[in-house]
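Colleague: this one's structure only:
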């Protein structure tokens, strides 16, 4: 049976290093079943671009901190505190590309080239001018049309029995139900199955995963919650996450409104939501939730502050909030430790 699965950029965008339970299950499935996992060449380059777009702002922030303390660094003879060689985004992009290429090779992922049909420019242009999906009334970019045409051409050459497309871009590819391919596109690839997430696809293939995974695995709840606490006590992942959320949120204080700073986790409560046993790897794929009670400061610019006044020109007041985070993590039964943490969702309670 010829079976092709195409994944869109957004499947990888929030999980650049393929750590989530869903992605691990997908790779295990495609490595064992007579299935070919595919990424178009456009998607491949777009994934790298998305990674670059995330790295550059982070590097910029570090450079700004360095510039703000550069005088003190010279005075105190700690000029090597920041390694300028490491403060280059392309250095990390190159490393990521090596990782991605290795992941593709190790998992036999097929890179599907750009569309080369004689009339491809005219075909894409006609869709654009007529507002046919993946274009729409407010859709002027051509990225999705190139991706779609790549898939269409490849399927015509391969003539597979089953074609699956996984994308959470339901606006441009799906019908109103968000579970089926849009009727503008369904005639391009007969019988194509559309899924808006890897999880939705895995639910459909649940019967074919039993040889590799045991769902609803009986686990030691106290042990896993304890191991989660140990894992997060040993790094700053949760602190980074909450401070990023606070800095990008507005709060209404008792006296003024402002953004959040100086977050401190007062209380942590973990809950295990789902555990799947990976038979071959002897490890647990865990989805967990954690409720965080956080103390922080609401900060804003003091409108009465004038140049020369003492202080930093900011006003702040103390506050608290509750935050809920959901993530995936892997627990190795052989090594007895947690690895491959990836954040999935976060929000205020």
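Modeller: Perfect, thanks for sending it. No experiment lies behind these values; they were computed from the predicted model shown.
Colleague: going forward, measure contacts between C-alpha atoms and count neighbours the same way
Modeller: Fine.
Colleague: so what secondary structure elements neighbour the host helix or strand of residue 123?
Modeller: Following DSSP states H and E, one finds residue 123 within helix 120-130. Counting contacts by 3 or more C-alpha pairs under 8 Å, 6 or more residues apart in numbering; DSSP states H and E, helix 120-130 packs against helix 143-158.
Colleague: got another, please set it beside the one above:
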């Protein structure tokens, strides 16, 4: 997930179910503990030797566990309940439509399905990965992909839901596609000269005010223009990869380096014969961090774009 810049998205109903399961498990174990302690105490003659159990606030412990889960999985996006789904859920149950179960009892699974489908429709990439061990309601007959009827629903609204039974299956399947993408692979396959030219074009054509503000702060004089004359890459960092719905791979890469600029400085107080300010040119170099997006098709770089920088 770190390499792909992805995050866990959790429907609220799943988080609520985790809460309920944990609370029940904790309550059952506390009751078992108290029963066993009482049984031991019944055998002790000296009451001063009785075992005493510590009182546990079950609700507080349950909340603590949920916070642990969210932190452990880095969950930042919890999908709330959508009341507008109720008529759809009811109709699917009546029609015994997939995820509603043979007897129309699958309210929970239908709500999960509608929630993730709606999320995929409204996210930029129009796709998500869905992991569920419930192959009866979500998987095809061979348990390897999304059920055919659910896939049809996705096709009708132009989204892609990649289904896996387990985390292990997802990791094994997904990592194979992107394992080859490393800093060394990028260094061997990316045309760094072309990228440097693109970065200079970007520096000269975008956010000019920020560069002028920077040089004016550095030299405490007015700058009326500049030109980036080179960019030298020194390191690539913050590599992340994303698989698009059309099978393209998008690499987001931070390229660190330094650039040399020519600045036109207007010196206040110096006049020429035409009573105009006197301009002069100075050169300065500074560190530049550029954000690059690289597009891959069939393990080949087909395009790249500079979309941001900082100095």
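Modeller: Looks like it came in fine. None of the values given here were measured: they were computed from a predicted structure.
Colleague: one step back: what comes up buried for the helix holding residue 123 of the first structure?
Modeller: Neighbour-count burial for helix 120-130 of the first structure, counted by 16 or more other C-alpha atoms under 10 Å, picks out 124, 127, 128.
Colleague: Which one of the residues you listed is nearest to residue 277 of the first structure?
Modeller: Of all the buried residues of helix 120-130 of the first structure, residue 124 has the smallest distance to residue 277 of the first structure: 44.9 Å, by C-alpha to C-alpha.
Colleague: Can you tell me how far the nearest residue to the closest one once chain neighbours are set aside is from residue 59 of the first structure?
Modeller: Of all residues not flanking residue 124 of the first structure in the chain, residue 145 sits nearest, at 6.4 Å (C-alpha to C-alpha, 6 or more residues apart in numbering). Applying C-alpha to C-alpha, to the nearest Å, the value for residue 145 of the first structure to residue 59 of the first structure is 32 Å.
Colleague: For the first structure, just list every one of the helices.
Modeller: Taking DSSP state H, the helices of the first structure run over residues 9-13, 21-32, 41-75, 89-106, 120-130, 143-158, 170-173, 198-204, 221-233, 237-247.
Colleague: Distance to residue 294 of the first structure for the ones you listed - can I get that in TSV?
Modeller: What follows is these, written out as TSV (distance: least, C-alpha to C-alpha, whole Å):
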stretch	distance to residue 294 of the first structure
helix 9-13	28
helix 21-32	28
helix 41-75	24
helix 89-106	32
helix 120-130	48
helix 143-158	41
helix 170-173	35
helix 198-204	31
helix 221-233	15
helix 237-247	8
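Colleague: So which of these is nearest residue 137 of the first structure?
Modeller: Among the helices of the first structure, the nearest to residue 137 of the first structure by C-alpha to C-alpha is helix 120-130 (9.4 Å).
Colleague: Distance from that closest one to the middle of the chain?
Modeller: 31 Å (C-alpha atoms, centre = their mean, to the nearest Å).
Colleague: just stretch 102-117 of the second structure next, same as before
Modeller: Computed by C-alpha atoms, centre = their mean, the chain-centroid distance of stretch 102-117 of the second structure equals 25 Å.
Colleague: how about stretch 216-226 of the second structure: buried residues?
Modeller: Within stretch 216-226 of the second structure, the residues scored as buried using 16+ other C-alpha under 10 Å are 216, 222, 223, 225, 226.
Colleague: Where in the first structure does it fall?
Modeller: Using TM-score structural alignment, stretch 216-226 of the second structure corresponds to no residues of the first structure.
Colleague: still on that earlier bit, could you dump the buried residues of helix 120-130 of the first structure to JSON lines with distance to residue 320 of the first structure?
Modeller: Shown next, in JSON lines, are the buried residues of helix 120-130 of the first structure (distance: C-alpha to C-alpha, whole Å):
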{"residue": "124", "distance to residue 320 of the first structure": "52"}
{"residue": "127", "distance to residue 320 of the first structure": "51"}
{"residue": "128", "distance to residue 320 of the first structure": "50"}
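Colleague: wait, which of those residues is closest to residue 24 of the first structure?
Modeller: Residue 24 of the first structure lies nearest to residue 124 out of the buried residues of helix 120-130 of the first structure, by C-alpha to C-alpha, at 34.3 Å.
Colleague: Aligned against the second structure, show me the partner of the closest one.
Modeller: Mapped onto the second structure by TM-score structural alignment, residue 124 of the first structure lines up with residue 89.
Colleague: Test my guess that its match contacts residue 109.
Modeller: No - applying C-alpha atoms under 8 Å, one finds residue 89 of the second structure not in contact with residue 109, separated by 9.7 Å.
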